[in-house]
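Visitor: build me a model from this:
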Amino acid sequence: MTSRLMTMTARLDTLSDEHRERLMALAHEVRYAAGARLFEERERADRFWLIREGDVALELRVPGRPAAVIENLGQGSLLGWSWLFPPRRWHMSAKALTGVRAWEFDAAEVRRLCEEDPRFGYVFVLACAEVIGHRLEDARTRLLDLYGPYGSGLPR
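Guide: Now for the predicted structure:
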């Protein structure tokens, strides 16, 4: 498996057992039915999830067009990173494609843990940053596929 294909769950294996236990102590299990909206672009980002089962579509609003599906996330994926940075608003929307089971985390609690334990914070935020970088690259590629000169989004 390449590092690009590694899940967030695998990236969290870089945490010590103590740090992983402290993080997971903040988690609670949630379930969403297929079709449920987990969050909407521009709304307040106050939580995030690690997907245990199911698939979630990340969507981006495109003015004058239907929302573009940027990426489908599955087991082991981090869902939501906008909670890390002010103004803490979602950059995309998320919809459950299937039934979803996930661990949900309160963002303020995790940020507090990062501040209290800088070693944990460094490793955790580095794992999130790697996901963010790949997610932004994927979004760019997907938008070029959809709306670039050869994409279906523009008249020929």
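
Visitor: from here on, just use CA atoms for contacts and neighbour counts.
Guide: OK.

Visitor: L126 should be in a helix, yeah?
Guide: Yes: assessed by DSSP: H, G, I helix; E, B strand; the rest coil, L126 belongs to a helix.

Visitor: any idea how far it is from M8?
Guide: Distance check for L126 against M8: by Cα to Cα, to the nearest Å, it reads 11 Å.

Visitor: E137 too?
Guide: 16 Å.

Visitor: now the other sequence, so there's something to compare against:
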Amino acid sequence: MIGSLIDAMPAGTQERLAETAHEVTLPRGTRLFEEGLRADRFWVIRSGQVALDLHVPGRRALVVERLGQGELVGWSWLFPPSIWHLGGEAVLPVQAEEFDAAHVRALCDADPVLGRAVYRYVAETVADRLHRTRARLLDLYGPQGSGADED
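Guide: Next up is the predicted model:
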């Protein structure tokens, strides 16, 4: 099973999307993509973990999120100019389904039902990650003791 991306697709479109994927094994330390380079593929993790990182001049890359089983790795491929906004590295050995972005975009263009479902899935993924990032930032930088339990 590829994971929640395929599961989220409408009946009749799941098989077409699944046929575009192939399984990959990525050893720990493998760089999947680099910030600023062309985004030409994406993955759904079957097992393992990928760290998303941000280049910080003069410092080591800053890990902004860790993704695991069933999660989509990469959304930059869907939106022009299809350039990675972050970097990604396997921090644990990863088994994943890899998709060719150009092929999936062509499927989305040819099948509006599939296209709408893919765009919606990716948009919901981005929204969820923004929400999680906001929560992490509030934990790090929010005023102490400002929680709901306070009188």
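
Visitor: follow-up on the earlier one: neighbour count: L126 and M8 of structure 1, which is higher?
Guide: Neighbours per residue, other Cα atoms under 10 Å: of L126 of structure 1 and M8, the larger number sits with M8, 20 against 14.

Visitor: now L52 of structure 2: which helix or strand?
Guide: In this structure, L52 of structure 2 is located in strand 41-54 according to DSSP states H and E.

Visitor: elements contacting that strand?
Guide: strand 62-67, strand 72-73, strand 87-100, helix 101-110 (3 or more Cα pairs under 8 Å, 6 or more residues apart in numbering; DSSP states H and E).

Visitor: would a markdown table of the ones you listed with mean neighbour count and distance to G48 of structure 2 be doable?
Guide: Output for those, formatted as a markdown table (neighbours: other Cα atoms under 10 Å; distance: least, Cα to Cα, whole Å):
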| stretch | mean neighbour count | distance to G48 of structure 2 |
| --- | --- | --- |
| strand 62-67 | 15 | 8 |
| strand 72-73 | 22 | 12 |
| strand 87-100 | 21 | 4 |
| helix 101-110 | 16 | 22 |
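
Visitor: so can I have JSON lines of those showing distance to A39 of structure 2?
Guide: Listed next are these as JSON lines, based on distance: least, Cα to Cα, whole Å:
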{"stretch": "strand 62-67", "distance to A39 of structure 2": "18"}
{"stretch": "strand 72-73", "distance to A39 of structure 2": "11"}
{"stretch": "strand 87-100", "distance to A39 of structure 2": "10"}
{"stretch": "helix 101-110", "distance to A39 of structure 2": "8"}
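
Visitor: out of the ones you listed, the one nearest V50 of structure 2 is which?
Guide: strand 87-100 (4.4 Å; Cα to Cα).

Visitor: how about S47 of structure 2, what's its match in structure 1?
Guide: The equivalent of S47 of structure 2 in structure 1 is E53 (alignment by TM-score structural alignment).

Visitor: what's around its match, how many residues?
Guide: 16.

Visitor: how close does it get to R42 of structure 1?
Guide: Applying Cα to Cα, the value for E53 of structure 1 to R42 of structure 1 is 26 Å.

Visitor: what does R142 of structure 1 give?
Guide: 20 Å.

Visitor: please apply the same query to W49 of structure 1.
Guide: Counting by Cα to Cα, the gap between W49 of structure 1 and R42 of structure 1 amounts to 18 Å.

Visitor: over to Y122 of structure 1?
Guide: 27 Å.
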